[in-house]
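Visitor: have a look at this prediction, sequence included:
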Amino acid sequence: MISLQHEALHRVFRDNPELYTSVFKVLDIPFPSPTEVAVVDTDLTEIKPIERRADTIMMFTSLEGRHVVISESQSKPDERKTAAWAHYISHVHVKFNCPVTLLVICQDEATATWAAAPKTIGLPDWPTLSVRAVVVGPHNIPVIDDLAEAVNDVVLTMFSALTHARSGEVTAILEVLADALDTTDTTSAGHIAEQTEVGLGNTDARRIWRDLMATKTYRYQSEYAQMLRAEGEAVGEARGRAFGEASALLLLLDHRGVVVPDGVRERITSCTDTTLIETWFGRAVHATSLSDIFGVDDERQEKG
């Protein structure tokens, strides 16, 4: 099942295209200045399908031409990815007839080291195909704990927090991120605050972020943060986590253009079963209507 954290780590690029430029600049890899950016359909299934879905695919148009970046969130080494990534790259290259870059996002150095090694298909001494990804993670994304630097690029600061989520330095990053967001417009800041919550996953860093949102007052604080502060400890850790995941689900539905009536919104936000919310989230990734998400549950209730 696709997790909320997995989804957040690549959607942060889709929702904030400027992050591509910032990350490639940090890695000292030339990246053309885009004049146009578009989200590309991630469904790479063919007529006789083995279903293949990349995480995020973005089309960049610059003076040099078009360029596609495939972003993949990777939580652990997985040798099956060699064939999957080769398929994504070749399919997109043929479909759009332009250069393709594979970007892999990791939150630990072991996975990043594995992902950075060339993946080959063919004879050991004469590979027919080699896949080489641009890998980002705690090994090459800087720790941003200076407020001036954070204010200059709040999205990169958020990504610094996500990639260093399991590092002892994450507290300092989150503190400057919280303060830096207070210098930007409240809508964008609230959105980034929610992305941070989801992207940190089930880590101590997430609890640190939740404490910052619940105990301090910022202009941008989003609904989930205000609720946590208002209800305090009475909410309980499990309830607060469920509300955070419900907020992420509503955010995903909004990005997918799925209209959520008040009754359904109440159903989502009042749910305290995090496993059920994650099930809904997994369905919502490719859903085009609410029935794609809740239809199975409703049918089971009717039969029961």
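Guide: Received it, and whenever you're ready, just let me know what you need.

Visitor: for the rest of this, base every contact and every neighbour count on C-alpha atoms.
Guide: Noted.

Visitor: got the contact list for stretch 206-224?
Guide: Stretch 206-224 has contacts (Cα atoms under 8 Å, 6 or more residues apart in numbering) with 171, 174-175, 178, 181-182, 185-187, 189-191, 193-194, 197, 200, 225-226, 228-229, 232, 243-244, 247.

Visitor: take those and keep only those in helices.
Guide: Among the contacts of stretch 206-224, the residues falling in helices (DSSP state H) are 171, 174-175, 178, 181, 186-187, 189-191, 193-194, 197, 225-226, 228-229, 243-244, 247.

Visitor: can you flag the buried ones in the residues you listed?
Guide: Among these, the ones that count as buried by 16 or more other Cα atoms under 10 Å are 171, 174-175, 178, 181, 186, 189-190, 193-194, 197, 225-226, 228-229, 243-244, 247.

Visitor: ok, residue 64 touching residue 34?
Guide: No. At 9.1 Å, residue 64 does not count as touching residue 34 under the criterion of Cα atoms under 8 Å.

Visitor: okay, these two: which has more neighbours?
Guide: A direct count of neighbours by other Cα atoms under 10 Å for residue 64 and residue 34 places residue 34 higher, at 18 against 9.

Visitor: structure two is appended below for comparative analysis:
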Amino acid sequence: MPSIQHEAIVRLFHERPQLAAELLAESLHVTLPRYDHAAVETGDLTAVTPAELRADSVVVLTRERADARPTPVLAIVVEVQRSPDPDKRWSWPMYLVSLRTRMKCPSILLVICPDVKVAHWSRQPIGLGHPGLILSPLVAGPTDVPVIVDPLEAADDPELAVLSVIAHATTPEGPDILNALLTAVHKLDPDRGARYADMVRAALPNQIWEHLENLMQTEPREFLSDWARDNVAKGRAQGEAIGVAKSIFGVLSARGLDVPDDVRAAIDECSDPERLDAWVLAAVTVESARDLLNI
């Protein structure tokens, strides 16, 4: 099952498909064909192959034509790889062949790896057996993702800024990168900014997030804008609320009490710590889960 971090990275390319072309051209120095638009296509690659194949994401670059529909000029398979998986050395070539056949244009493989060792594994050439046919995956590992510590740069490219946080969270620059992102999203549309803030919070393991948060609060210089500091505190409060809600469900489950969907939703959505604490105590004695809502 894909991890939250895996899904967060995939989501970046759905938010802005241009990110795939940007990484290829600027980080991996791949010469791209001239194109006018970048768009996400279905990752289902089963149309022309019998096996079930599904890429994490597919981005197609197209060029405008005056007398016809836009023409695909390059199809990009985007794969997020967090650990070595020998099966991918068999499926990745199939992804490219299937996509090339479907789109009737050249195809290319871009692998995103947050881990240095996994990036090294992913770069290993894949021999296809036929003389001269060797696939060398194009891999964007931590050393290929730019370190973005300028809030203005992060605001110009928030998707790349999120990827920068994920790739460099454990480095000495980690707090500066996170601060740049959290400051930048304050300048975006509120809904869009909240999506990116939530995305990076979900993508980072708790211990790494707590480490960055502690560094931000103890460094002598001011790392966080007021908005960013408030949102870090909000993220911590939300995490604590989730933990209390799990305790409530655990007590009810141990007592054999069913939790209706509306009651579960009310508990999950509650952010009042005093009410959550009251529900934990009451969960030990209530006759039904629904009685909690009357407390």
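Guide: Nice, I can see it. Keep in mind that what you see is a predicted model, and the values were worked out from it rather than measured.

Visitor: TM-score for this pair?
Guide: Aligned and superposed, the two chains score 0.68 in TM-score terms (TM-score structural alignment, normalised by the length of the second structure); 243 aligned residues with a Cα RMSD of 3.7 Å.

Visitor: how far apart are the biggest strand by length in the first structure and its match in the second structure?
Guide: Secondary structure assigned by DSSP state E gives strand 65-73 as the longest strand of the first structure. Compared with the second structure after the fit, strand 65-73 of the first structure shows a mean deviation of 1.4 Å (mean Cα distance after the TM-score superposition for the first structure).

Visitor: residues in the second structure matched by the next helix or strand after that strand, start to end?
Guide: Going down the chain from strand 65-73 of the first structure, the next helix or strand is helix 81-96, by DSSP states H and E. Counting by TM-score structural alignment, helix 81-96 of the first structure lines up with residues 88-103 of the second structure.

Visitor: now which residue in the first structure aligns to residue 79 of the second structure?
Guide: Using TM-score structural alignment, the equivalent of residue 79 of the second structure in the first structure is residue 72.

Visitor: name the element the closest residue to its match other than its chain neighbours belongs to?
Guide: The shortest distance from residue 72 of the first structure to any non-neighbouring residue, by Cα to Cα, 6 or more residues apart in numbering, is to residue 104 (4.8 Å). Assigned by DSSP H and E, residue 104 of the first structure belongs to strand 100-105.

Visitor: that strand vs strand 65-73, what angle?
Guide: Our comparison of strand 100-105 of the first structure with strand 65-73, counting by axes from the mean of the first three to the mean of the last three Cα atoms, to 10 degrees, yields an angle of 30 degrees.

Visitor: check which element follows strand 100-105 of the first structure along the chain.
Guide: Remark: after strand 100-105 of the first structure, the chain's next helix or strand is helix 109-116, criterion DSSP H and E.

Visitor: return the distance of that following helix from the chain's centre.
Guide: When distances are taken as Cα atoms, centre = their mean, to the nearest Å, helix 109-116 of the first structure is centred 18 Å away from the chain's centroid.

Visitor: just list what it packs against, helices and strands only.
Guide: Here helix 109-116 of the first structure touches strand 134-136, going by 3 or more Cα pairs under 8 Å, 6 or more residues apart in numbering; DSSP states H and E.

Visitor: count of neighbours near residue 68 of the second structure?
Guide: Residues near residue 68 of the second structure, counting by other Cα under 10 Å, number 7.

Visitor: cool, residue 80 of the second structure as well?
Guide: Residue 80 of the second structure: 22 neighbours (other Cα under 10 Å).

Visitor: that one contacts residue 58, correct?
Guide: No. Counting by Cα under 8 Å, residue 58 is not a contact partner of residue 80 of the second structure; they are 11.7 Å apart.

Visitor: quick one: the helices in the stretch 201-304 of the first structure, in order.
Guide: Along the stretch 201-304 of the first structure, counting by DSSP state H, counting those that start in this stretch, helices occupy 204-215, 223-231, 237-255, 262-269, 274-284, 291-303.

Visitor: for residue 122 of the first structure, which of those is the nearest?
Guide: helix 274-284 (34.5 Å; Cα to Cα).

Visitor: relative to the second structure, which residues correspond to that closest one?
Guide: Under TM-score structural alignment, helix 274-284 of the first structure has no counterpart anywhere in the second structure.

Visitor: for that helix, packing partners?
Guide: helix 237-255, helix 291-303.

Visitor: and it, which residues are buried?
Guide: Using 16+ other Cα under 10 Å as the test for burial, helix 274-284 of the first structure gives 274, 277-284.

Visitor: which among these gets closest to residue 115 of the first structure?
Guide: residue 282 (24.5 Å).

Visitor: list the contacts of the closest one.
Guide: Residues in contact with residue 282 of the first structure (Cα under 8 Å, 6+ apart) are 1-3.

Visitor: tell me which residues of the helix or strand containing residue 249 of the second structure come out buried.
Guide: Element membership of residue 249 of the second structure, judged by DSSP H and E, is helix 226-254. Buried residues in helix 226-254 of the second structure, counted by 16+ other Cα under 10 Å: 228-229, 231-232, 235-236, 238, 241-242, 244-245, 247-249, 251-252.

Visitor: circling back: and the match of helix 81-96 of the first structure, how far out from the chain's middle?
Guide: Averaging C-alpha positions (Cα atoms, centre = their mean) puts stretch 88-103 of the second structure 23 Å from its chain's average.

Visitor: which bit of the second structure covers stretch 176-187 of the first structure?
Guide: Aligned using TM-score structural alignment, stretch 176-187 of the first structure spans residues 180-191 in the second structure.
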